[in-house]
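Trainee: Prediction below, plus the sequence it came from.
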Amino acid sequence: MSVFKARRVIDQIRGRSYEETLMILELMPYRASYPILKLVYSAAANASNNMGLNEANLFISKAEVNGSAIMKKLRPRARGRSYMIKKPLVI
């Protein structure tokens, strides 16, 4: 999904508590909210199982979305010109 679409959802949950984040993500109409909801569930499960933290005390301290690297290639065009192809790398 696009970085801009995911960033729109992430900006709404940054700095909020865990329960408030779940309510916001479940009610948002954007398609990017479901993968972010799964990510928040996973992070809370890791915090409770690995570190022994209570889920009621958790909050979103840092959340960011970054784009991937872009591979640039040149494609030959008519009359000796070239056209730039920007292909995102999936890592």
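Mentor: Noted; the coordinates are in hand. Residues are numbered from 1 along each chain as shown.
Trainee: C-alpha only now, for contacts and for neighbours.
Mentor: Fine.
Trainee: Surely N54 and A45 touch.
Mentor: No - counting by CA atoms under 8 Å, N54 stays clear of A45, with 9.8 Å between them.
Trainee: quick one, which of those two is more surrounded?
Mentor: A45 (16 against 12; other CA atoms under 10 Å).
Trainee: this is the comparison structure:
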Amino acid sequence: MAKKKKEEVIENKPLRDEAVAIVRNAGVTPRKARLVIDLVRGKTLVEAYDILNNLNKAASPIVLKLIKSAEANAVNNFKMDPESLYIKTIYAGDGAKLKRYLPRAKGSASGLVKRLCNITVIISSKGAN
């Protein structure tokens, strides 16, 4: 005899109040990424999209894609309202360091460190606070 499934009560409430997205080893230095990140911290997603689309920095498309990913996580996984989302926390930390050599005069070489960064964004709903 088959058991009846319990009926799930679906509420209009989001499953969580925060959504996270992380990009690892992005091809931009942490110092240059922080210039872009500081402009969008605390802004709504619409404001952040406007800023990033008009910004001529190397980190801008990376941060834009990351914020869109966090928005998709919030809407699809946690049933959050896309209109009320804002960037609660965003930061860039050190990633991997690629060590390379630069040829110099008289057959010598000097070191070059290519820095990568990890960027984390946490978006939240305005009503969750």
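Mentor: Yes, it's here. Since this is a predicted model, take the numbers as computed values, not measurements.
Trainee: three-state assignment of I87 of structure 2?
Mentor: With DSSP: H, G, I helix; E, B strand; the rest coil as the basis, I87 of structure 2 sits in strand.
Trainee: Count the residues that sit near it.
Mentor: Counted with other CA under 10 Å, the neighbours of I87 of structure 2 add up to 23.
Trainee: Likewise for L89 of structure 1?
Mentor: Neighbours of L89 of structure 1 under the rule other CA under 10 Å: 10.
Trainee: give the contact list for it.
Mentor: Each residue near L89 of structure 1 by CA atoms under 8 Å, 6 or more residues apart in numbering is listed here: S68, A69, I70, M71.
Trainee: Please tell me how far it sits from M71 of structure 1.
Mentor: 7 Å (CA to CA, to the nearest Å).
Trainee: next one: S61 of structure 1
Mentor: 32 Å.
Trainee: What of G15 of structure 1?
Mentor: To M71 of structure 1, G15 of structure 1 is 34 Å away according to CA to CA.
Trainee: who's more crowded, those two?
Mentor: Per other CA under 10 Å, whichever of G15 of structure 1 and M71 has more neighbours is G15, with 13 against 10.
Trainee: Tell me the counterpart of that one in structure 2.
Mentor: Under the alignment (TM-score structural alignment), G15 of structure 1 pairs with G42 in structure 2.
Trainee: doesn't that match fall inside a strand?
Mentor: No - using three-state DSSP, the assignment for G42 of structure 2 is coil, not a strand.
Trainee: what's it in contact with, if anything?
Mentor: Y86, I87, K88, T89.
Trainee: now I62 of structure 2
Mentor: Applying CA under 8 Å, 6+ apart, the residues near I62 of structure 2 are A26.
Trainee: What does it correspond to in structure 1?
Mentor: Using TM-score structural alignment, the partner of I62 of structure 2 in structure 1 is P35.
Trainee: Cheers, nothing more for now.
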